[in-house]
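Asker: The amino acid sequence is not available; the structure is as follows:
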């Protein structure tokens, strides 16, 4: 239990303190806007961040409840317990990396709210990091540990980061 608490405190510190602090620091150095100033930027930013936060929380809850593990596993570094079941329900039925999508939307929303063009390097840099993380670390582990389920999941949910509307 202490391991879970530590892993979520560490992850929360990075995702919700350190990276937003970097966004706000860049915004103070480079205040060039990219959206109409005022309520539009703040509203769009709040909406994007809220949707992103929803997906991050929902994804983590699915991993804990259905996967019986956590999200703080980076290759051989296992701060939280690895999932023992492949999670393909909830947000994982919409796209294969909803937590990464949520983080991207959360950071994009912060960038919109502070309305600084140069801050956009953070969410798009994160998306690039998430892509390589998914392709080179996460997916090989899932394919190794859950071969049949993983192949079926790729067939059912081919999109890595963005939900795609289902055909009628």
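Answerer: Sure thing, it's come through. Just so it is clear, the model here is predicted, and its values are computed rather than measured. Residues are numbered from 1 along each chain as shown.
Asker: When you work out contacts or count neighbours from here on, use the C-alpha atoms and nothing else.
Answerer: OK.
Asker: Now do the buried residues in the host helix or strand of residue 62.
Answerer: Counting by DSSP states H and E, the element that carries residue 62 is helix 39-65. By 16 or more other C-alpha atoms under 10 Å, the buried positions in helix 39-65 come out as 41-42, 44-56, 58-64.
Asker: one more structure, for comparison:
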């Protein structure tokens, strides 16, 4: 099986299916029929925006960066990028894929309205922050001053407001 495919499949399973499901379970498994039209609409809009941003970032990374996003705690799951990307979705922030995932997951939080789901989200953000910091060390080693300059001009997860 192609290593790129494995990376994409793992990302889909973990971020699009598993984490929202764990959030759902942590919320006490509410009946989806009780979600208000507003909650459901917000979830759908945020899912489209968030997943769309993540897919744009993945496609951009593959085409421009020549690699795959799935690099888990210094273990290469699929081929790493060989070019530093600072424009396209990477002009928004340094981790637009995760920004997209977080947007989607905030939509899930709004739909679930549960402290349990919030706790799962906070744990996810903390774990991903550790992962990203390790990834940033590798990027600094791979791309040197160019990466350091990019870090000065961009935020880790959120768009930089000038």
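Answerer: Received it, and whenever you're ready, just let me know what you need. Computed from a prediction, not measured in an experiment: that's the story for all the values here.
Asker: follow-up on the earlier one: so which bit of the second structure is the helix holding residue 62 of the first structure matched to?
Answerer: Helix 39-65 of the first structure corresponds to residues 37-63 in the second structure, going by TM-score structural alignment.
Asker: host element of the most centrally placed residue in the second structure?
Answerer: Note on the second structure: the residue nearest the mean C-alpha position is residue 98, at 1.8 Å, using C-alpha atoms, centre = their mean. Here residue 98 of the second structure sits within helix 96-112, counting by DSSP H and E.
Asker: That helix vs the first structure, average offset?
Answerer: After superposition onto the first structure, helix 96-112 of the second structure sits on average 1.4 Å from its aligned residues (mean C-alpha distance after the TM-score superposition for the first structure).
Asker: what comes up buried for the helix or strand following that helix?
Answerer: Moving toward the C-terminus from helix 96-112 of the second structure, the next helix or strand (DSSP H and E) is helix 115-153. Neighbour counts over helix 115-153 of the second structure (16+ other C-alpha under 10 Å) mark 116-118, 120-121, 132, 135-136, 139, 147, 150-151 as buried.
Asker: can you list contacts of stretch 39-54 of the first structure?
Answerer: Here stretch 39-54 of the first structure makes contact (C-alpha atoms under 8 Å, 6 or more residues apart in numbering) with 35, 101-115.
Asker: Now find how far off-centre it is within its chain.
Answerer: Here stretch 39-54 of the first structure is found 15 Å from its chain centre; the criterion is C-alpha atoms, centre = their mean, to the nearest Å.
Asker: Could you give the number of residues near residue 5 of the first structure?
Answerer: 11 (other C-alpha atoms under 10 Å).
Asker: Identify the residues contacting the alignment partner in the second structure of residue 102 of the first structure.
Answerer: Superposed on the second structure with TM-score structural alignment, residue 102 of the first structure falls opposite residue 100. Applying C-alpha under 8 Å, 6+ apart, we find residue 100 of the second structure in contact with 49-54.
Asker: Kindly recompute the last result at 10 Å.
Answerer: Residue 100 of the second structure makes contact with 46-57, 106, 157 under the criterion C-alpha atoms under 10 Å, 6 or more residues apart in numbering.
Asker: gap between residue 62 of the first structure and residue 74 of the first structure?
Answerer: 18 Å (C-alpha to C-alpha, to the nearest Å).
Asker: For the counterpart of residue 78 of the first structure in the second structure, give me its contacts.
Answerer: Mapped onto the second structure by TM-score structural alignment, residue 78 of the first structure lines up with residue 76. If you count contacts by C-alpha under 10 Å, 6+ apart, residue 76 of the second structure has them with 3, 7, 68-70.
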